[in-house]
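Participant: Just a sequence and a predicted model for now, questions to come.
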Amino acid sequence: MDAIVRALTRRSARGRDEEDDAADEDDVRAFVGVIEKYREQPTVLDPMLGGVIEPLMDAVARASTEANENENENANAKANANACCRALDALSSVRGWKTCVRFYPNAAKYLEPAVRLLREARVRGDNTWETQRVLTSWLSILALAPFDLVSIDSAIDPHSSRSKIPSVVSDLMRECKHFLGDPSAVRDVAAQTLAKLLTRPDMSEALREFMTWSSATLRGDVNDEKEREMIFLVPGVLRALAAIYKIGSREQLLPYAEGNWDDAQYCATRLSLAKRSTMVRQLSIKLASRVGLVFMKPRVVSWRYDRGARCLQDNLSGAMQKPPTKQLTTAADEDDKCDVHMAVDDIVEICLVGLRDAETIVRWTSAKALGRISSRLPRDFGDEVVGAVLACLSVIESDSTWHGACLALAELARRGLLLPNRLVEAVPRCMDALIYDVRRGAHSIGAHVRDAAAYVCWAFARAYEPGVFEPFVDQLAPRLLMISCFDREVNCRRAASAAFQEAVGRLGKFPHGIDIVTVADYFSLGSRTRAALTVAPFICQFEEYRRSLLEHVLDTKLTHWELATRQLATKTIRALGNLDPQWIGDVGIKTVLSRATSSDLSTRHGAVLSIGEMLLVTQRAKTKLEDDCFERVADLVQSMEREKMYKGKGGEIMRGATCRLIECVFLCCDENHKIDSKATDAFVYFAEESLQCCNGDVQAAASDAIAAFTETNYASRGSHRAHCLLLRHAEIVVNDLVGVVRRGSALVLGGFPVTSLLAAKNSEDKSATLRAVITALSVATKPEEDVEMRDAETRVNATISLSELSVKLMCAECHDIDDDDIAFVSDTAIATLLGCLCDYSVDNRGDVGSWVRESAMKCFPVLVAALQMRNALAADQSQNIMTALLKQAFEKIDRIRCQALVTLVQLVRGGDAIRVRMRVQAKLTVHALSGVPDYDVLQCCLPATVETAPDASHVSTIFATLTPVLGAEAYVNAALSGWFLSCGSVGDSLVRFSTDALLRAIRRFEGLPDIVVASIIQDLCQNKHVDRVTVPALRVCDALISHGALDQAHTHAIQLIEAIRCECFSSRDISKLVTGSACLAHFVGAADSVVHESASMGLLALMANRFPRVRCAAAEHLYIALLAVAEPSRGTENAAETLSLNSWDAPPSVMKETRKIIYSLLGLDLPAFMLKASGKLRDRRADERENSTYASLVGDTGY
């Protein structure tokens, strides 16, 4: 930054040229780039402000004086000052102009030059708004010169009257008045400059003139033509007046107060602009309040509440402070005998109306205005203001009114104007505001009200003594903690926590306050889930808050309109219920059972969701429930079915909630709590019906319900029924024609226990069942031949279920599984997952095959860990897994690369297997696959743990991390295959970083170019006309040859050319054909005649393509290639000339003869298709000649 400042200030203003202007532009742009980095923490700039601002302002000051003394160099001086002002304006926008202006020079000699420079900048107009703002802010300091401005004005007439306004002041006022109508930030600076100028003791005449002008401006007629100007000018004038009343003395402004109050009232109530302009309303209220302060003498009213001395140690120790020795005022106080100007009543009324405004800034200004005015009012009048504010906190008022009233209440309390006798009314209404949440259609409003209510609580904690506020602690503390833990908005949670923390420190009356504050801090409450599931259970350890939080979740959050809030509340009630299971059994279950059939969807859904969780809580705690509790739950499912609550709006979420309830009921069944077989059949039927729902969450809940049924209900009574369910769903997953049905069956199969697989009577049937289910799932992971039947979600679910069943079989402790079945399951599972990594199917949603690949990679660590327990993982399988994963680690989709890297780290480093969406209870540990080839290479390039793994979504990181794999012979082809897909994709950053990494690797590893060429040829030959693979391979080939990484005279050049020509043959993909022509063009200039002829023949064939774009591209590439030939022959030169003289947009039939000429010039034989076409043409012409004579006509007629 210092170097940039020196460059700006040292560049001479004399003899400037265009290079100096360009250098200024570059320097300013660099300066702005540096400054913008500090925008989040601008105070960091404070130590260096002087060193940056002073040289720049010296240059501006020097330019202003030079422009005054040397008229011939004005243009250069102004250009230099303009560049410095742009840098200063950028600094002011980050740090604030009021801070920066302290470092500006304040010598009185700069006043006139600065005014003159400002006028010239305004007249110039273009690109000088930064200069105008900086100069205006500079003048706000120069206007405070401690001398009579008449003595500074060089144009003053010594014989004139002293009452005349100095010309320099008139000029400055004229410029600032102009800027008051400017829409940019210079308007605010001009208002402050005017305020500082006109409030000087020697500026009474200028102040009178400005007041007259401002009144005329504000009350002027606004027609359609002037409205555009007035919409910017009126806020500027109001801001200037408000600044004058803020800075000026009461004696100085009192003569103008009546008129300015009329102006403010007119703007606030009768001016048409006020209805559309938020700023006009806000500034009108600000001006009115400051005028009201001028009407009243400055004083500290004796009736306000004064807390007195404060000691944190006394607060925390609970020591009572002595009552203040100062007596609260009585009606006989002298302060209350003073008269209040009659306009103050109207000013207060305007502020109260402003509390109801729709805009926050107007409400906030009104609240502060009420606080300032009330601090000078008599006690009775001030109490009326408090009553009016409290009246705004009514159920019939809007959310804007509640918000404004909360802000005003906080301001009054903060200033000691809310007396303790009013707390009885204020605290309950504040508590209502803390839970203010009104639903409006598909959303709710009230977050701003709750945030403001927390601000009120914060103000209460700072304003009152512990003894005064003690009666309200038991009400307010639980309510603040409710908001801190359960509010939807993070700012409300943090605001409530700050208020609680302030109250703990200043009042010292909140039970367990220090313990709670250390846990419920700013960061822990940032996450909504963490606040509800971690912080709230900690707080519920204290009995003072437990029931309040439980009741809040039960009554408010479980009935909330938002689905996510109800779901989180269900988890919360389970976490909190473990601390008080008796309350759950006595109160919670009864309450939610009574709500379960409510007509309101939100209430009904929250109740059904929570019933199951409460049953689990009571079952774990062995809490006794009512005898008919389970019967009521069983009847509930059937009654909702009869009432058709699973159809229509909300039917799907009710199905999901009911399935979760069924799951919990099955998990709770024991000897003391049973359900009859009829209810069990109804539950199972409902869950199976829900499996056919198209909603994935409902299917997951239904599969969990069936899994709970098979694991618990029939564990002790045989698993024959579960066995039948298993076989039926195994048949559905293969044979059903509906994708949604197959999807549900594929998902549910993974939840069946091992006992259901082995429920047959003899070993042969057991083996047949096991193999049938595993085979069915394996088949379901493969895309169907019929495109209409394909369902990606079915394949994902089948992949996960196959892994789940395989892991359960491997971890089973029973000895009914023989070694052949273990080998079959192992081989099938590994082969299936490896096949899933080759799923690149696409539908109208995009690359849906990536879902299957991702799920397969997630399953690999768990499956490998389970197979290692049985020693069922072969060495070749391990190598195949690593090869497939490395290919995925280089592909183009970010999340696929991330998951591949995570899986690789787990398999190479070992450790606890990460289970994602897998219903496996056993703890599994992966042992590092140290037997795979080149294991040391994998160890060197992979991180030690998953936590320390780089973010694979950053392409610059992942390719650099895994580049050493290209030196491993066992994995280089697979890695390059995935790498090509990234290099040949359409993402700019991905292509750039991956291509650069590949070029660096080619230079790093000897022999890699040959492997790359062989890999490209292999991809083209093994994936003929598979554009997903071949198009990226062609792009990579073109890029590598263009960068000189591959040689034209490569040993495999002819094989590469033939593969490219074969891929382009009969293709209709224009982008592929254009890329193929670019690849072939690189070999036209090869020294090897075979390579040259093959490449040229391929390009000439593309010049006969049906697509004009392909023909033009092929001709252009051939032309450029021929020009690049080192020693061209006469035929080559003539061919290039022929290519340039013809338009290849013409149809191929028109350009056929031209192509023949090019074939001849290049010494190439005509291809077979041209010879054949020529022969057919000769035969057709011969027939035409034969049939065109009179003799042929006679012969045809039969004569």
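Facilitator: Thanks, I have the structure now. Numbering: from 1, shown residues only.

Participant: from here on, contacts and neighbour counts on C-alpha atoms
Facilitator: Noted.

Participant: so L117 touches S64, yeah?
Facilitator: Yes - the criterion here is Cα atoms under 8 Å, and L117 meets it with S64 at 6.2 Å.

Participant: Please compare the first structure with the one that follows:
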Amino acid sequence: DAAVSALAALCSEYYMKEPGEADPAIQEELITQYLAELRNPEEMTRCGFSLALGALPGFLLKGRLQQVLTGLRAVTHTSPEDVSFAESRRDGLKAIARICQTVGVKAGAPDEAVCGENVSQIYCALLGCMDDYTTDSRGDVGTWVRKAAMTSLMDLTLLLARSQPELIEAHTCERIMCCVAQQASEKIDRFRAHAASVFLTLLHFDSPPIPHVPHRGELEKLFPRSDVASVNWSAPSQAFPRITQLLGLPTYRYHVLLGLVVSLGGLTESTIRHSTQSLFEYMKGIQSDPQALGSFSGTLLQIFEDNLLNERVSVPLLKTLDHVLTHGCFDIFTTEEDHPFAVKLLALCKKEIKNSKDIQKLLSGIAVDFPSATLACVGTVQMCAHTHLRLGAPGPHCAHGSALPRFCGMVQFPGDVRRQALLQLCLLLCHRFPLIRKTTASQVYETLLTYSDVVGADVLDEVVTVLSDTAWDAELAVVREQRNRLCDLLGVPRPQLVPQPGAC
């Protein structure tokens, strides 16, 4: 840091030929060397030279701006070879933002300043890093990148607003505000606070106002300037009740809900509790508005579809679905047979667990306790096909494991959805792992007691007897016979044995 701080003074003292003009030979040698080091296989070398480029005075960047920005954009790009280089991506973003401040804004000079010819490329690089969720042994190192991206987006946008606001296009401003709103609804407290600060700074900036902010009028009412200093956005109890209000604004709904979903799957008890409570409060308020409830459910399904097999999102999303289903948030849909929401949700759940047969993946997971308010269909036992479980103990939280409560909860929807959900549960009764079979039986037992209309009264006693009395950890041949008996009683077709490991 000290060397970077001294670089500008050094360059101004020794590398300037005339006032404001660089020595061409030195400029060529220095820029070429610094850009070459951005491709160094050592991450710290990339960091140092990225920051060095960001510290260069304007006269050394003159005529070489595009070349420098291209090199730094490459540093911020994630590739399989350097996916763990989060710090170099962070420093590349910082350098881009600092260079923009150094060269300023000037029309028609892409090699000397920020202008219409290069601003979209700069924004593209910064916005692309908002999706960096890289994790390694240090944890979510992508937060370093996303934080730098947010700060850089704010600095660039404020710079443009002061000088040439017409360079801020509507779709760019919308994407910035939505991405930052998503980060302001996620689970890491200090990071959420930084995102909220950026969001509110952009919203309330008035010298002049940032153009094209979506729903500006509604946002100013939801987040008045007088509340900016008084709200502690790092406190879940203060942050989530406020950020969930954005779910009512169509432009922000997808991104805020995506952030809330991730928060619901967090590990911090206060984050889980307050994000869940805030989501329930919002959904409670739209129960009498079929259009709003339909839009919300459609957005939830779209997030699921966009993130199939992406366990960072799909796992907490399944948990979110479990919460909203078991708390009756979609009870209005149960009055219609084969409601489109239920049909699509079932299809997505089946896709999420399909072909999930990797042994190492099945044996891994993260223990998650479900809130005590969850209904009986969730039960005290969490099934997880990604790992071994103990009955009666919190299970590892993983995609396959989260699917069982979903199938249990979906038997409340009448029609073919119910039959398909029961069929999926019957398939799991013959899973290759004995503990999976035992837990499935326990969940189905509790589900049938919760939703008494699922099975006819004439066979209910026999069904629960089979579920409770069968030794589900016995040999598959024995278990399969009892499972098939259940299929007959439940009125679903018997699954056919296929020559695949772990299948029924």
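Facilitator: Structure's in. What do you need? Computed from a predicted structure; not experimentally measured.

Participant: related to what we said a few turns ago, overlap in contacts of L117 and S64 of the first structure?
Facilitator: The contact sets of L117 of the first structure and S64 do not overlap (Cα atoms under 8 Å, 6 or more residues apart in numbering).

Participant: Next up, the contacts around E711 of the first structure.
Facilitator: Residues near E711 of the first structure by Cα under 8 Å, 6+ apart: F752, P753.

Participant: Which residues lie in contact with S84 of the second structure in this structure?
Facilitator: T134, T135, D136.

Participant: Ignoring the adjacent residues along the chain, who's closest to the first one?
Facilitator: In space, T134 of the second structure comes closest to G142 once its chain neighbours are excluded; the distance is 4.6 Å by Cα to Cα, 6 or more residues apart in numbering.

Participant: cool, G265 of the second structure as well?
Facilitator: Nearest one to G265 of the second structure, counting by Cα to Cα, 6+ apart, is P316 at 4.2 Å.

Participant: do the same with C504 of the second structure
Facilitator: Excluding its sequence neighbours, the residue lying closest to C504 of the second structure (Cα to Cα, 6+ apart) is L497, at 5.0 Å.

Participant: Compute the number of surrounding residues for the aligned residue in the first structure for T440 of the second structure.
Facilitator: Correspondence of T440 of the second structure to the first structure, assessed by TM-score structural alignment: A1114. Neighbour count for A1114 of the first structure, taken as other Cα atoms under 10 Å: 28.

Participant: same check, this time on S989 of the first structure
Facilitator: Neighbour number of S989 of the first structure under other Cα under 10 Å is 13.

Participant: mind checking how far it is from D1027 of the first structure?
Facilitator: 22 Å (Cα to Cα, to the nearest Å).

Participant: and if you look at A607 of the first structure?
Facilitator: A607 of the first structure is 53 Å from D1027 of the first structure, by Cα to Cα.

Participant: Neighbour count: the two, which is higher?
Facilitator: A607 (27 against 16).

Participant: Pull the contacting residues for T102 of the second structure.
Facilitator: Taking Cα under 8 Å, 6+ apart, we find T102 of the second structure in contact with P57, G58.

Participant: That one maps to what in the first structure?
Facilitator: In the first structure, T102 of the second structure lands on K808 (TM-score structural alignment).

Participant: Report all helices and strands that the host helix or strand of R485 of the second structure contacts.
Facilitator: Assigned by DSSP states H and E, R485 of the second structure falls within helix 476-490. Helix 476-490 of the second structure sits against helix 416-428, helix 457-469, with contacts defined as 3 or more Cα pairs under 8 Å, 6 or more residues apart in numbering; DSSP states H and E.

Participant: helix, strand or coil for N871 of the first structure?
Facilitator: Secondary structure, DSSP: H, G, I helix; E, B strand; the rest coil: N871 of the first structure is coil.

Participant: Would you map the strands across the first structure?
Facilitator: Counting by DSSP state E, residue ranges of the strands within the first structure are 438-440, 443-445, 911-912, 925-926.

Participant: out of those, nearest to E205 of the first structure?
Facilitator: Evaluated with Cα to Cα, the strands of the first structure place strand 443-445 nearest to E205 of the first structure, the distance being 51.7 Å.

Participant: What number of residues are in the vicinity of A59 of the first structure?
Facilitator: Here the number of neighbours of A59 of the first structure (other Cα under 10 Å) works out to 21.

Participant: Perfect, I'm done here.
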